[in-house]
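Enquirer: how does the following fold in three dimensions:
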Amino acid sequence: MKISRTSGETPQTAPAPQPKAQPAPAPKKPKAEAPKPRRKPKPEPEYEEEDDEEEEEEPHRRRFPVGCLVVIIILALLGFGAYKGLQFYNEVDGGTDLGTEQTVTIAQGSSVSSIATQLKDEGIIEHDWLFKQYVKYSGKADGIQYGDFTLRSGMSYNDIIKTISEVVRRATTNITIPEGTTAVGVAQIFVDAGLVDDVDTFLNCANGTDGSDFSQYDFWNQIPDNGRLMKCEGYLYPETYNVYADEDVYYYVDTLYSEFANKTADLADTIAAKGTTIDDVVNLASFIQEEAGLASEDAKVSACFHNRLESDDPLWSTHILQSNACSYITQDVENNYLWNSPTAEYYGWPEQGAIPEDVLALYDTYAISGLPAGPISNPGYAAIEAALKPDQEYLDEGYYFFVTGHPDTDVAGQYFYAKTADEHYQNCVKAGWAN
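Expert: Prediction:
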């Protein structure tokens, strides 16, 4: 084999040596190969380095499996639903641990919804909506009665429905109180119906003189102690009532007061806006009730009274109400509160021949300025509303007088209004009261 050399050396040829047998050399350990130098990486932007760090750390995080979380939530919901379902079932089915006996009074005409709410409020059941739905879908609503029932908390729904479906009605009676009836007249109605022993028993309760307390009503707390004859006058609301026939007198009086509070509740804002009081409104309304007699005339009569009480006209500077319904007028044709009404008879004034001076000083509307000490009857809602809302036209145009046609004339019951005393006199002639 020829080997070429460079740098000008002359090639030589040597004889090939003969190979000698020699022992095999021990294997040499391979030298550790020198590590190849790494190429220095080019610098990267800072934000990429941060990403690299996050990527390097990512495998070290331990994530909670989302699927497990969903399963746990579902199981929790199922468990809670099962728990509430068991609660509902136990309430419907009842239990062995019953509460003490309670008397629950279901009013006539009560709906299933109101009965369910009542049972919840009185602690018989926990879920009124559940009872309502149970009654609805069980088809037992039509069998529910009204009256007094003995119930206990923990009773099953079926036992409750069975109990309140039994006919245990107490005897009731209807009582009608006409609008404009005096307190004495109202008391007599209850006596005549056999519900109260005597007039004094009713009035003592209604006036609170026997210790009866009606302070749960706002109107009661606003009635001034100004020497009026009766605190209850004006507030025994005229209506037809269906009442229990075997109750005490407080129940009957409270029924009337409750109705008054309910019927006049919507007038509270108007009363406050006008800067007046419920007592002044009822007081004036009692005169409108007596003098008008017809709901269609209430607002006009109210305007005349308002003008008398509030006008700047010098002729009415004393602001005298001038109502024949309450004055020292001894004409039998007039239903005069002091002379010939049930109130006058109750106090015995006609028989005595004179009305006490201290009473006249409080009630004679021809002598005193403004409203009398208290109402003279129990007005209806239309008169109460008219006292607050007089006819605006008659108010603005300055009407002060009114008269109704004499019962024995062709204009009986007709109303005549006037602005001056002369016009009023002419109207009295037309109405058959003057020549």
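
Enquirer: contacts, neighbours, all on C-alpha from now
Expert: Fine.

Enquirer: any idea how far residue 188 lies from residue 259?
Expert: With distances taken as CA to CA, to the nearest Å, residue 188 is found 19 Å from residue 259.

Enquirer: could you do residue 55 as well?
Expert: 79 Å.

Enquirer: give me the neighbour count for the nearest residue to residue 304 once chain neighbours are set aside.
Expert: Excluding its sequence neighbours, the residue lying closest to residue 304 (CA to CA, 6 or more residues apart in numbering) is residue 400, at 4.4 Å. Counted with other CA atoms under 10 Å, residues neighbouring residue 400 total 26.

Enquirer: tell me where the protein has strands.
Expert: Assigned by DSSP state E, the chain shows strands spanning 102-106, 147-151, 172-176, 240-244, 401-404, 415-418.

Enquirer: mind checking those strands for the one nearest to residue 82?
Expert: Nearest of the strands of the chain to residue 82, taken as CA to CA: strand 147-151 at 28.6 Å.

Enquirer: now do the closest one and strand 102-106, the angle between them.
Expert: 150 degrees (axes from the mean of the first three to the mean of the last three CA atoms, to 10 degrees).

Enquirer: check which helices and strands strand 147-151 is in contact with.
Expert: Under the contact criterion of 3 or more CA pairs under 8 Å, 6 or more residues apart in numbering; DSSP states H and E, strand 147-151 touches strand 102-106, helix 157-164.

Enquirer: ranges for the helices of the stretch 201-350 of the chain?
Expert: 218-222, 249-264, 268-273, 278-292, 298-310, 342-347, 349-352 (DSSP state H, counting those that start in this stretch).

Enquirer: could you also give me the structure for this second sequence? I'd like to compare it with the first:
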Amino acid sequence: MWRAVASNGLTMLIVLLFLMAGVILWGQREYTAEGPLDQAICVQVPSGSTMSRISRNLAEQGAITSDTIFRLGADYSDKTQDLKAGSFLVPEGASMADIVDIITRGGASTCGTEVVYRIGVTRAQVQVRELDPATNRYVEKAEFVPGEDEAPEAFAQVREKADTRYRIALAEGVTSWQVVEELKQVDVLEGEVSEIPPEGMLAPDSYEVRVGDNRADVIAEMQARQEAILTAAWQSRADGLPLASPQEALILASIIEKETGTPEERGVVASVFTNRLEAGMPLQTDPTVIYGITQGRGVLGRGLRRSELRAETPWNTYVIRGLPPTPIANPGRASIEAAVNPDNTDFIYFVAKTLDPADGHNFAVTLDEHNENVAAYRRLEAERAND
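Expert: Below you'll find the model as predicted:
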């Protein structure tokens, strides 16, 4: 009798073990299987959240089929304690394993509402925008010019939310003085900038910042990025350039940046200045004259006078030969790369095609060709004046 009981007990144990193994295998398949989301969502993880709370929220949003399996999977993969605060984009069909990885990986938030402080060449602007998970595109909620416009209610609302993200977007061609002045107006930052950084050494890019970040630290990050870009570009430069150092490459890149905003033209414009340097010709570029007048402290806001084109300043490339002593703005990566790898052309001259800078330039090898292009441009100016 006892032998029969023991035999039956052993059989039951084996059955239970098989059932448990089956449940575990089923749970593993559920954890890694394609999830129920039919479109992407933005998952917010507040500071101090727990995996249990997030799993319940995900289940309520229909992102996972079981909050229990989600928690067990996170525990089994040893990621429960790695939960990161932020707003994270979860794509459609994401498995529970994918979602755990997304919310524990760390790094910058990938969705939600953000305030963007845009530092442009002619003005600064604050934009409130929100990522639409369904289209993976940002939708603008409000914008205003600080110091000119009253901040809209939408801005005040998002500033009160703990999960709002902040970003500083630096445009190509801004000067270091402009950057420092506009950073003073970014109300989420703290601290002072003791001196204006060297011209050209701030990388035009997008920088995510947090409330309470130090302005000097943001400047340091901008400098570090530009240094890395310049170093990499200089190491891959073309042979035989009339440039003696990375600094000279940065100076030329800043001139290219201010002369054209058309991406496909940068290499051609770079070739014109390279050809002029090799021939010992003055660069004769207006942006350098303007920098000699403003020193990068604001926008000139008018055309150049003949007397200014003849005035002797260290940056007036109508008067000096070769490069000016410093960059005249902060060039972007594309202009730096164009400066060290210019197109191979014989062009010596260029002038705008139309009165719209976006239309690019006409290039010429000879002075006669250039004069014809200039005459065509002058006719357009006269037509506008008559209109």
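
Enquirer: let me see the TM-score of these two.
Expert: Their TM-score after superposition, calculated using TM-score structural alignment, normalised by the length of the second structure, is reported as 0.51; 231 aligned residues with a CA RMSD of 3.9 Å.

Enquirer: is it true that residue 92 of the first structure touches residue 159?
Expert: No: with contact defined as CA atoms under 8 Å, residue 92 of the first structure does not reach residue 159; the gap is 9.7 Å.

Enquirer: those two: who's more crowded?
Expert: More crowded of residue 92 of the first structure and residue 159, by other CA under 10 Å: residue 92, with 21 against 16.

Enquirer: ok, longest helix in the first structure?
Expert: Criterion DSSP state H: the longest helix present in the first structure is helix 66-93.

Enquirer: packing partners for that one?
Expert: helix 157-164.

Enquirer: how about the helix it packs on, which residues are buried there?
Expert: Within helix 157-164 of the first structure, the residues that count as buried by 16 or more other CA atoms under 10 Å are 157, 159, 160, 161, 163, 164.

Enquirer: just stretch 244-261 of the first structure next, same as before
Expert: Neighbour counts over stretch 244-261 of the first structure (16+ other CA under 10 Å) mark 244-245, 249-250, 252-261 as buried.

Enquirer: ok, which pair from those residues is furthest apart?
Expert: 245 and 261 (22.9 Å).

Enquirer: mind checking how far residue 344 of the first structure is from residue 293 of the first structure?
Expert: Counting by CA to CA - residue 344 of the first structure and residue 293 of the first structure are separated by 21 Å.

Enquirer: likewise for residue 116 of the first structure?
Expert: With CA to CA as the criterion, residue 116 of the first structure and residue 293 of the first structure are 43 Å apart.

Enquirer: for residue 174 of the first structure, same thing?
Expert: For residue 174 of the first structure, the distance to residue 293 of the first structure (CA to CA) stands at 24 Å.

Enquirer: of the two, who's got more company?
Expert: More crowded of residue 174 of the first structure and residue 293, by other CA under 10 Å: residue 293, with 16 against 11.

Enquirer: the more buried one corresponds to which position in the second structure?
Expert: In the second structure, residue 293 of the first structure lines up with residue 261, judged by TM-score structural alignment.

Enquirer: ditto for residue 381 of the first structure
Expert: Per TM-score structural alignment, residue 381 of the first structure is aligned with residue 333.

Enquirer: hang on, its match packs against residue 229?
Expert: Yes: at 6.6 Å, residue 333 of the second structure counts as touching residue 229 under the criterion of CA under 8 Å.

Enquirer: next, count neighbours for residue 351 of the first structure.
Expert: Neighbours of residue 351 of the first structure using other CA under 10 Å come to 10.

Enquirer: in the first structure, what residues pair with the helix or strand that contains residue 57 of the second structure?
Expert: Using DSSP states H and E, residue 57 of the second structure falls within helix 51-60. Aligned by TM-score structural alignment, helix 51-60 of the second structure falls on no residue of the first structure.

Enquirer: then stretch 132-145 of the second structure?
Expert: The aligned range for stretch 132-145 of the second structure is empty, by TM-score structural alignment.

Enquirer: try stretch 361-377 of the second structure
Expert: By TM-score structural alignment, stretch 361-377 of the second structure lines up with residues 415-431 in the first structure.

Enquirer: from the rest of the structure, what touches the matching stretch?
Expert: The contact list for stretch 415-431 of the first structure, computed with CA atoms under 8 Å, 6 or more residues apart in numbering, reads 297, 398-406, 409, 411-412, 414, 434-435.

Enquirer: 10 Å instead?
Expert: With CA atoms under 10 Å, 6 or more residues apart in numbering as the test, stretch 415-431 of the first structure has contacts from 292, 294, 297, 300-301, 304, 315, 394, 397-414, 433-435.

Enquirer: again with stretch 230-243 of the second structure
Expert: Residues from elsewhere that reach stretch 230-243 of the second structure (CA under 10 Å, 6+ apart): 201, 203, 224-228, 245-252, 273-279, 322-323, 332-334, 336-342.

Enquirer: can you give me the end-to-end span of it?
Expert: Length of stretch 230-243 of the second structure, first residue to last, CA to CA: 13 Å.

Enquirer: next one: stretch 361-375 of the second structure
Expert: The straight-line separation of the ends of stretch 361-375 of the second structure (CA to CA) is 13 Å.

Enquirer: good, we can wrap up now.
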